[in-house]
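1. sequence unknown, structure follows:
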């Protein structure tokens, strides 16, 4: 992602007057990575265990995004993508920081040749390519890479004390993982320009008013509400949910005419699924649909 607030040596500068903060996310203390992951905690949530749950777990660095963390994130997403039980995924951090930026110490001495030749940060985009719906539950700081990570998700829920920002300009660089592109599409040119050019942050309430997040909840309730949303999504046809996600995402890439054509093709395609037949039959028979994801 971008070279943003890393909360390594630059923590005091970018999050003034922030200090090292304790890890306090009660809702996810029971997470277990089973020894498989070093930087994240992974498990299934929900009454039917159908919501994949990924928690960033670098509390001393305020969940700064190092390359190892993002590699593990990709591995966890791959596992949930191939798990037929999982219908939605929630990504969160701690109550103090969703992710306070990318790890500057990993970037500080890189050269242009290394970055350009190796396509630096390319694999960090995995979150945006997952077919299953992904919900970001953002408490605390979502700055630089943290803000970009949240924007890669399909839905953003924010805690009432969350803060969003792209402070890369303060480090002499610019966002590198979609910050200038996704932020502009979400909040419009003027606010995106202001945030990118000044490094200023916006509150959860401002983020909701600008369209960056869909809902704001009290800090302690945020993760639970995100999981509820995931359960609701997972209760629908997973196959059709992926098609719906594809159609919505296409609106950012295609003209209106082309987007409508894609939507129509996907709509027609649902008529080849057993779930479409079950959904409409259940509606006519006034009963709850039982989807089999086929």
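-> Perfect, thanks for sending it. In this text, all values refer to a predicted model and were calculated from it rather than measured experimentally.

2. switch to C-alpha atoms for all contacts and neighbour counts from now on
-> Fine.

3. pretty sure residue 216 contacts residue 157?
-> Yes - Residue 216 is within contact range of residue 157, at 6.0 Å (criterion: Cα atoms under 8 Å).

4. quick check: neighbours shared by those two?
-> Jointly contacting residue 216 and residue 157 under the rule Cα atoms under 8 Å, 6 or more residues apart in numbering are residue 222.

5. neighbour count winner among those two?
-> Neighbours were counted for residue 216 and for residue 157 using other Cα atoms under 10 Å; residue 157 has more, 26 against 23.

6. distance between the helix or strand harbouring that one and the chain's centre?
-> Assigned by DSSP states H and E, residue 157 belongs to strand 155-159. Strand 155-159 sits 9 Å away from the centroid of its parent chain (Cα atoms, centre = their mean, to the nearest Å).

7. show me what whichever helix or strand comes after that strand is packed against.
-> Counting by DSSP H and E, the next helix or strand C-terminal to strand 155-159 is strand 163-165. With contacts taken as 3 or more Cα pairs under 8 Å, 6 or more residues apart in numbering; DSSP states H and E, strand 163-165 sits against strand 141-143, strand 201-203, helix 204-210.

8. structure B:
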């Protein structure tokens, strides 16, 4: 079904989406369409958790510059980016970007669309669009600022400076840095998450994201109150509470419902 990526589901409940568009994994319109289609497939039948990854040297190098033109082409490109990356961000499961190498431009934006970023020691992030006289168009001006703060995001976007793994960890752009293969650590974490209370995880992710977009803390807390009541209607809540009372914490076997 896919020509520029692979989508695999494991027996451990983990799905892995791997970009495979040549050596640099340029995020062309065709690849973005496949990412959107894969996200739709995953939304229809959610896995326990999702890993998004690319090549060992280049996670994804950004947009396909050969597709650039004038304002109308630019409008189509940014729409394609937003459709694909928003679909990944909206998945009701924990998503992990496993980044071994360069994640620049759209590659950085794809990693930012995931919930968590595990990176190798050689990973490099950046939004270098300014060096072409343009700005990030795949969510970089918005998601980067929410992750590293507006001042740091502005500095990175207006200079085009690349950030190595150690600095990425320090500023919150990376969540873990590993000496070995980031895919191994991502798989271990994803498999652990996939065994958890999946409905509660989905509600948690939804409320955090919606709360960040809410006008005020009070609005976010109102969302939390409603979601806290909602989750008590799930099988997993009943299982988890009963297991805690009988066996203590961490012993429940959840159904994901």
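-> Sure thing, it's come through. What you are looking at is a predicted structure, and each value in this text was computed from that prediction instead of being measured.

9. out of the helices and strands packed on strand 163-165 of the first structure, deepest packed?
-> strand 141-143 (a mean of 30; mean count of other Cα atoms under 10 Å).

10. just give me the longest helix of the second structure.
-> Counting by DSSP state H, the longest helix found in the second structure is helix 71-89.

11. give me the contacts around that helix.
-> Under Cα under 8 Å, 6+ apart, the answer for helix 71-89 of the second structure is 29, 32-33, 35-36, 39-40, 67-68, 95, 106, 109-110, 113-115, 137-139.

12. cool, and stretch 111-120 of the second structure?
-> By Cα under 8 Å, 6+ apart, stretch 111-120 of the second structure touches 52, 85-86, 88-89, 94-101, 103, 140, 143-144, 147, 165, 173-182, 185-186.

13. I'd guessed residue 90 of the first structure sits against residue 226; true?
-> Yes - using Cα under 8 Å, residue 90 of the first structure is in contact with residue 226, at 6.8 Å.

14. shared neighbours, those two?
-> 135-137.

15. turn these into TSV, including neighbour count and secondary structure.
-> Shown next, in TSV, are those (neighbours: other Cα atoms under 10 Å; DSSP: H, G, I helix; E, B strand; the rest coil):
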residue	neighbour count	secondary structure
135	24	strand
136	25	strand
137	31	strand
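
16. mind putting those residues in CSV, distance to residue 273 of the first structure included?
-> Putting these into CSV (distance: Cα to Cα, whole Å) gives the following:
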residue, distance to residue 273 of the first structure
135, 26
136, 29
137, 32
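
17. show me which of these is closest to residue 293 of the first structure.
-> residue 135 (20.3 Å; Cα to Cα).

18. ok so, going back, can you pick out the residue with more neighbours from residue 90 and residue 226 of the first structure?
-> residue 226 (27 against 24).

19. the strands in the first structure, which residues?
-> Remark: strands assigned in the first structure by DSSP state E are 40-45, 51-56, 88-92, 97-99, 134-138, 141-143, 155-159, 163-165, 201-203, 215-217.

20. most tightly surrounded among the ones you listed?
-> strand 97-99 (a mean of 32).

21. okay, that strand sits on what stretch of the second structure?
-> Aligned by TM-score structural alignment, strand 97-99 of the first structure falls on residues 58-60 of the second structure.

22. how far away from the center of its chain is the matching stretch?
-> On the basis of Cα atoms, centre = their mean, stretch 58-60 of the second structure sits 14 Å off its chain's mean C-alpha point.

23. average offset between that stretch and the first structure?
-> Its aligned residues in the first structure lie a mean 0.7 Å from stretch 58-60 of the second structure after superposition (mean Cα distance after the TM-score superposition for the first structure).

24. who's in contact with that stretch?
-> With Cα under 8 Å, 6+ apart, stretch 58-60 of the second structure has contacts from 19, 23-27, 53-54, 99-104, 106-108.

25. what's residue 112 of the second structure aligned with over in the first structure?
-> Checking TM-score structural alignment: residue 112 of the second structure goes with residue 151.

26. burial measure for its match, as a count.
-> 25.

27. repeat that for the one 10 residues further on.
-> Number of residues near residue 161 of the first structure (other Cα under 10 Å) recorded here: 18.
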